[in-house]
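A.B. asks: no FASTA, just this:
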């Protein structure tokens, strides 16, 4: 039986994107929520809870983007020109956030400015990522295997909705992370923020799902007609159950709210993947249309087989070493 390397690469890229969304999502979420915490102990403990992880989390962004370029070069060549303003905004947001993260400790005189920069960079990066997703889902104009749209095709009510939904989801991840890693008054503050973020995330996930059905006829056909609907129905059902469990866990759990929030993201990604499959650039470019030559896929797969276990291993080790709660003195 032959192995379809194109499908394997599609799942590798999907895994890299999911890993980035999960791991960088919670520290972007903490940046989004940063102004809600009191200057001093509250903000310092929130930032210290992600200090050992935040830059390593962005490794997965490199894997996702680099993997897309290597395994699906046609998709890379179409998606980037279609979303250049968003990609530029995201990268600037991530750079500004990183600078603010370091300088707020070294430049106490201007710490309020760097706190706002940390929040602003996180917000811009999260909003841009959500709008890139929306721009992809709504479809990209392709003529002769090249992007044929305008500079602002990505800017629509739908992309604004997906952008705001991503911001709410990241805020939920950040609040749940702080519930797990902090205690005392800051943890109680995070519980309140998690409840608000959970309500916003659930509402926006529902709104995006309904919008998807009306967005393109092939999406409606996939989700509303037999036999596909029977295979896909467990996704929204499981999403509703996880949302209920998350709401109950926020009030009394420690680590469980974070894991339920991750479950929501996993189910959301599964639903979006099922919506566009097998296209990598809706509505017409499939993963096979965009794939690199077979020999290139084999060569790159060897590299991924070596490097990905190393990335997973050192990431797991870092989370294990800094697994405790962050005390008032700022240490794990």
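C.D. replies: That came through fine. These numbers were taken from a predicted model, which means no experiment stands behind them.
A.B. asks: Going by C-alpha atoms from here, please, whenever you check contacts or count neighbours.
C.D. replies: OK.
A.B. asks: What segments of the stretch 51-200 of the chain are helices?
C.D. replies: In the stretch 51-200 of the chain, helices defined by DSSP state H, counting those that start in this stretch lie at 54-57, 59-71, 73-82, 84-106, 111-137, 157-181, 184-215, listed in chain order.
A.B. asks: What is the distance between the first one and the centre of its chain?
C.D. replies: Just to be clear, that refers to helix 54-57. 14 Å (C-alpha atoms, centre = their mean, to the nearest Å).
A.B. asks: what do you get for the third one?
C.D. replies: For helix 73-82, the distance between its averaged C-alpha position and the chain's averaged C-alpha position is 19 Å (C-alpha atoms, centre = their mean).
A.B. asks: ok, second structure coming up, stack it against the first:
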């Protein structure tokens, strides 16, 4: 396999992992208005306390991989999308600050709730707008961006922004189903089906809109040699929708994986639309790679880094798995009960993540006694 294709696969992996992992914690922030009870909000926020900042590692990995393997594409996209990227970063800053200060505030708690909601909505919407602008194509002349600085302000970008909001909210709702119980969990089950229908509706609209406005996409989906194979994607979307309905009726705990499957199908469909372009309609993967020696050199480091990231991500979710409950018998910020580790290995990982890593430590959120 060509090194260029390997790098494209690494970037695609990094972006999907970001959408899969950071998507649900952004979605939880956007669901705050549907859950006005502060104790429920505490549970929702505490469920992502150990992992939310680590989830953003995948976005950094995707950006760094793009810079290393396709520097021209990196330069063009950052120049073209400079304003929405800045807006997204500002929203993420507000979200991060509100995450830390909300639990320590009393009189200003509502202010930090609003900051958390608008930070989550703003970051997600900006990501969706950038996706829409990217799919519409970026004007490139002699290896540099040559379009209008506001080219990303389009109805299609607004549509993809709303679609990504629904996607992340669905992921957040299904994730919380596995982390909560009681009345809160029941309300999440109720909320999940309308979100699923909304996402399928956005998928259907995008599947109609994109071929109508892009001749290359239309040819690939309806006139290429593989178009019969591509029809399996919308069929699978329908089947997953049916599976989601049946799983919600049975109150299955596997709904997060079903919603993730729906997200994966969307992602595969987008990759089919743009392949083999690094920038749709203008720059292919083979038009803008870094020198082969540079790609191979950085690939060695990346091949070492990705397993490490996957290992500590898996360990983090394993250690802090289980139901999250609030301690209603205290006037202080609600404490967490993650469930006591079931094995000696989990115990040591629990200690490692809780006491030795400053950015993952949630000692102020753990109960004074260990949960049974």
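C.D. replies: All right, it came through fine. Predicted model only: the values in this text are computed from it and were never measured.
A.B. asks: Let me see the TM-score of these two.
C.D. replies: TM-score of the superposed chains, computed with TM-score structural alignment, normalised by the length of the first structure, equals 0.97; 330 aligned residues with a C-alpha RMSD of 1.1 Å.
A.B. asks: Point out the most buried one among the helices of the stretch 51-200 of the first structure.
C.D. replies: Ranked by mean neighbour count, the helices of the stretch 51-200 of the first structure are led by helix 157-181 with a mean of 27 (mean count of other C-alpha atoms under 10 Å).
A.B. asks: residues in the second structure aligned with it?
C.D. replies: Mapped onto the second structure using TM-score structural alignment, helix 157-181 of the first structure covers residues 155-179.
A.B. asks: hang on, isn't residue 266 of the second structure packed against residue 203?
C.D. replies: Yes. Counting by C-alpha atoms under 8 Å, residue 266 of the second structure does reach residue 203; the two are 7.3 Å apart.
A.B. asks: Format the helices of the stretch 51-200 of the first structure as JSON lines; extra columns: distance to residue 18 of the first structure.
C.D. replies: JSON lines is the format used below for the helices of the stretch 51-200 of the first structure (distance: least, C-alpha to C-alpha, whole Å):
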{"stretch": "helix 54-57", "distance to residue 18 of the first structure": "12"}
{"stretch": "helix 59-71", "distance to residue 18 of the first structure": "9"}
{"stretch": "helix 73-82", "distance to residue 18 of the first structure": "18"}
{"stretch": "helix 84-106", "distance to residue 18 of the first structure": "17"}
{"stretch": "helix 111-137", "distance to residue 18 of the first structure": "12"}
{"stretch": "helix 157-181", "distance to residue 18 of the first structure": "13"}
{"stretch": "helix 184-215", "distance to residue 18 of the first structure": "17"}
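A.B. asks: Residue 290 of the first structure: which of these is closest?
C.D. replies: Closest to residue 290 of the first structure of these, according to C-alpha to C-alpha: helix 73-82, at 4.7 Å.
A.B. asks: on that earlier part again, tell me how far the match of helix 157-181 of the first structure lies from the chain's centre.
C.D. replies: Put simply, stretch 155-179 of the second structure sits 9 Å off its chain's centre (C-alpha atoms, centre = their mean).
A.B. asks: mean shift of it relative to the first structure?
C.D. replies: For stretch 155-179 of the second structure, the mean deviation from the first structure after alignment is 0.6 Å (mean C-alpha distance after the TM-score superposition for the first structure).
A.B. asks: So what does residue 306 of the first structure match up with in the second structure?
C.D. replies: Match for residue 306 of the first structure (TM-score structural alignment): residue 304.
A.B. asks: again, but for residue 63 of the first structure
C.D. replies: Under the alignment (TM-score structural alignment), residue 63 of the first structure maps onto residue 61 of the second structure.
A.B. asks: check contacts around the residue nearest to its match when sequence neighbours are not counted.
C.D. replies: Excluding the flanking residues, the one nearest residue 61 of the second structure by C-alpha to C-alpha, 6 or more residues apart in numbering is residue 14, at 6.1 Å. Contact analysis of residue 14 of the second structure by C-alpha atoms under 8 Å, 6 or more residues apart in numbering lists 58, 59, 61, 62.
A.B. asks: corresponding residue for residue 14 of the second structure in the first structure?
C.D. replies: Using TM-score structural alignment to pair residues, one finds that residue 14 of the second structure aligns to residue 16 in the first structure.
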